[in-house]
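J.: got a predicted structure plus its sequence, pasted below:
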Amino acid sequence: MKINFPALLTISFVLLIICLVTSCIKNENLIKGDTKIRFFNTVGELSQDFYLDGKRVSTGIGYGSNTEYTVFEGDKTYNVLSKNTGTKITSDSISQTFSIGKNYSVFYAKTSATDSVLKVYEDDLTPDTSKSRLFFINVGYTLGSRVSIRNETSSFTKTLGNGETSGYIVLPTGKNSKIYLNLADSTSVIDTISYTNFYKGKTYTILIDGVNKGASKGKLKERLIVNN
C-alpha cells in the first residue's frame, strides 16, 4: 500500500494546531467536583421554596415532603435559605459548606411552636452488604416528650429529643430489626415499624414526628425514607 507522506504530515500539523488552541481556552464554567443536596419540609404550615445563593432550586415543598438529591458544585460555601412558597418572606437562612463527593439533607424544621430553622445533615450512604443502616431524626416539636427507640431484643436503645439524631445504627435484617417507638412519658402507647421494611445493603432515614393539628395533636408518627 502506498502512503501519502505529505498528506499525512499536513493532517498531523492541523491536529497539533487544534490541540494547542484548545489547551489555551479557559472554561469559565468548569465544575471541579459535585455535591448532592436534597431538601425537606417538616413544618406543618406553608409550603417552602429553597434557594442556594439566591437561586431557587426547589419549589412548593409541602409538609412531610422532600426533593430527590440534586447535583450542585461541591467544595463551596452556599447561602441556603427557605421562603414561604409564592412570597418573599424568608423563613430562615444559613451559610453552609458542601464538600465534593458528599450527600446532604437540608431540613426546614421547628425548634419550638414559634421558631423555625434550617438544619443540614451529611448523609453517609455507604452500604453494609450484610445489614441495614438506620438514621433517626426527631423533628416532632409538638410531641412534648423525648422519644424512646429500640429494636426487638433491645440490642440498641436510643432516646431522642426534638432536633436530636441517633447517628447510624447497623442492624442485621430479620425479625430482630422490628422497631419500637414510644414517648418517654407514655410507655403504654407504642408505635412499631415492621422488620419487613428493612433490607441488606440499604440505608434508611426515619423521621420521628408528631401530629400538629386537631384532636390528635402531639400523637407520635413516623416516616421511613429509603436513601439508596
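T.: Cool, got the structure.
J.: can we go C-alpha only for contacts and neighbour counts from here?
T.: Fine.
J.: Ile225 versus the residue nearest the centre of the chain, what's the distance?
T.: What sits nearest the mean C-alpha location of the chain, by C-alpha atoms, centre = their mean, is Ser105, with 2.5 Å. Computed with C-alpha to C-alpha, to the nearest Å, the distance linking Ser105 and Ile225 is 12 Å.
J.: who touches both of these two?
T.: Residues touching both Ser105 and Ile225 by C-alpha atoms under 8 Å, 6 or more residues apart in numbering: none at all.
J.: show me where the chain has helices.
T.: Assigned by DSSP state H, the helices in the chain fall at 5-23.
J.: now the closest residue to Thr165 other than its chain neighbours: how far from Phe156?
T.: Nearest residue to Thr165 in three dimensions, chain neighbours excluded: Ile137, at 4.5 Å (C-alpha to C-alpha, 6 or more residues apart in numbering). Note on Ile137: its distance to Phe156, by C-alpha to C-alpha, is 16 Å.
J.: quick one: which of the two has more around it?
T.: Legend: neighbour count by other C-alpha atoms under 10 Å for Ile137 and Phe156, higher for Ile137 (19 against 14).
J.: you'd agree that one is up against Ile206?
T.: Yes - Ile137 is in contact with Ile206 according to C-alpha atoms under 8 Å; the separation is 6.3 Å.
J.: structure B:
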Amino acid sequence: MKMSNNFKNISKAFVGVLTLSAVLVACSKDTTEPIQLAGLNVINASAEATKYDFIVDNTKANEKDFQYNSQLGYLNLYPGLRRIGIVEKGKTAFLLSKQETFSPGVAYSVFIADTLSKRTFVKVEDDLTAPTGEKAKIRFVNLSPDAPALSLGINGAATDLFTGKAYKESTAFVEVEPGASINFEVKNAAKTVVATLPATKIEKGLIYTIWAKGFNGTVAADSLKMAAKIYTHK
C-alpha cells in the first residue's frame, strides 16, 4: 500500500460552511464549483503503548506520533464514503480498517477504542454551534471498555450533568457555567467516584468533550487505569 502525507489540519474550529474550490471539467469547459467539506478529529483512546498512523483512504493523516491520549485536531475531509484505518507507526498492515460516511458541512470525532483484537472506531457528530451568552458547552463519552455505565457530575452539584452512559455511548452537548477551577467526577451506578478531573478551567464560548478512558479492572501500568480526560474542540 502506497501512502502519501498531504493532509493539512484546519487551523481553527471546523465550520460547516467551509468550502473548497475544485475545478471540474465538463463538456470541454472548465467550471469552478464549491465543495463543502466535512471535518474530522481523531482521538486515540486505545489504552496501550502502540503508536499509530491514521489513514484516510491511502493517505497518512498524522505528522506526529499518534499515541494514547493524543488527538489529531480537525482535518479537511472530502465528504462521502471514506476508508479510515490505523496501522502501527511506520508500517502498512492495517490493525483496524472501516468504511465510514462523512456528510458535507458536518464535523465528527472518531475515537480509537479498546485494544488488540477488540480495537474499534467510535464515531460521533460534533455540534460546534457556539454556546449562548456567557456559557460553555460540554459532552461526555464513555470509552472505558470494561467499565459499567458511567455518569459525569460536578463536585458539590445537586444533580449530575449526564447519567448512565454505557461503553461507547456519548451524550449531546449541554451548556454549563464557565469556571476557573471546576472539579468533575465520573461515577458508577452506585454513585461511587471512579475518576476525577480536578481544578479544570472551563472558559466561556468554548466547547469541550470529557471522556472516560482506560480500564476499570487490574492493569499492568497505572497509566492504563481508568481516568478522565478533556479536550477542547478547535
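T.: Perfect, I can see it now. The structure displayed is predicted, hence computed values, not measured ones.
J.: and the residue nearest to the centre of the first structure, what does it touch?
T.: Shown in contact with Ser105 of the first structure (C-alpha under 8 Å, 6+ apart): 37-40, 120-123.
J.: which residues does the equivalent of Phe111 of the second structure over in the first structure contact?
T.: The equivalent of Phe111 of the second structure in the first structure is Phe107 (alignment by TM-score structural alignment). By C-alpha under 8 Å, 6+ apart, the contact set of Phe107 of the first structure is 39-42, 118-120.
J.: swap the cut-off to 10 Å and go again
T.: 38-43, 66, 82, 117-121, 139 (C-alpha atoms under 10 Å, 6 or more residues apart in numbering).
J.: if I look at it, how far off is Asn27 of the first structure?
T.: To Asn27 of the first structure, Phe107 of the first structure is 34 Å away according to C-alpha to C-alpha.
J.: ditto for Val139 of the first structure
T.: Taking C-alpha to C-alpha, one finds Val139 of the first structure at 43 Å from Asn27 of the first structure.
J.: compare the two (neighbour count), which wins?
T.: Val139 (25 against 7).
J.: the equivalent of that one over in the second structure: what's it in contact with?
T.: Mapped onto the second structure by TM-score structural alignment, Val139 of the first structure lines up with Leu143. Leu143 of the second structure makes contact with 45-47, 111-114, 122, 150, 165-170, 211-215, 226, 228 under the criterion C-alpha under 10 Å, 6+ apart.
J.: could you rerun that using 7 Å?
T.: Residues in contact with Leu143 of the second structure (C-alpha atoms under 7 Å, 6 or more residues apart in numbering) are 113, 167-168, 211-213.
J.: map Thr42 of the first structure onto the second structure.
T.: Thr42 of the first structure maps onto Ala45 in the second structure, by TM-score structural alignment.
J.: count of neighbours near that match?
T.: 27.
J.: ok, now how distant is it from Thr200 of the second structure?
T.: In terms of C-alpha to C-alpha, Ala45 of the second structure sits 20 Å off from Thr200 of the second structure.
J.: what does Ala166 of the second structure give?
T.: For Ala166 of the second structure, the distance to Thr200 of the second structure - C-alpha to C-alpha - is 24 Å.
J.: higher neighbour count, those two?
T.: Shown here are Ala166 of the second structure and Thr200; by other C-alpha under 10 Å, Ala166 has more neighbours (18 against 14).
J.: so what's the equivalent of the more buried one over in the first structure up against?
T.: Aligned counterpart of Ala166 of the second structure in the first structure: Gly161 (TM-score structural alignment). Counting by C-alpha under 7 Å, 6+ apart, Gly161 of the first structure touches 138, 146-147.
J.: over to Ala220 of the second structure?
T.: So Ala220 of the second structure contacts nothing (C-alpha under 7 Å, 6+ apart).
J.: look up how far Ala49 of the second structure lies from it.
T.: 11 Å.
J.: give me the distance between the residue with the largest distance to the centre of the second structure and Ala22 of the second structure.
T.: Distance from the C-alpha centroid of the second structure, by C-alpha atoms, centre = their mean, peaks at Ser28 (42.7 Å). Ser28 of the second structure sits 16 Å away from Ala22 of the second structure, going by C-alpha to C-alpha.
J.: repeat for Asp53 of the second structure
T.: 28 Å.
J.: of these two, who's got more company?
T.: Using other C-alpha under 10 Å as the criterion, Asp53 of the second structure and Ala22 rank with Asp53 on top: 22 against 11.
J.: pretty sure the more buried one is touching Phe66, no?
T.: Yes - using C-alpha atoms under 7 Å, Asp53 of the second structure is in contact with Phe66, at 6.3 Å.
J.: what number of residues lie near the equivalent of Ile89 of the first structure over in the second structure?
T.: Aligning on TM-score structural alignment places Ile89 of the first structure opposite Ala93 in the second structure. Ala93 of the second structure has 12 neighbours, counted by other C-alpha under 10 Å.
J.: list the contacts for Ala93 of the second structure?
T.: Val87.
J.: same question for the one 5 residues further on.
T.: When contacts are counted by C-alpha under 7 Å, 6+ apart, Lys98 of the second structure is found next to 83-85.
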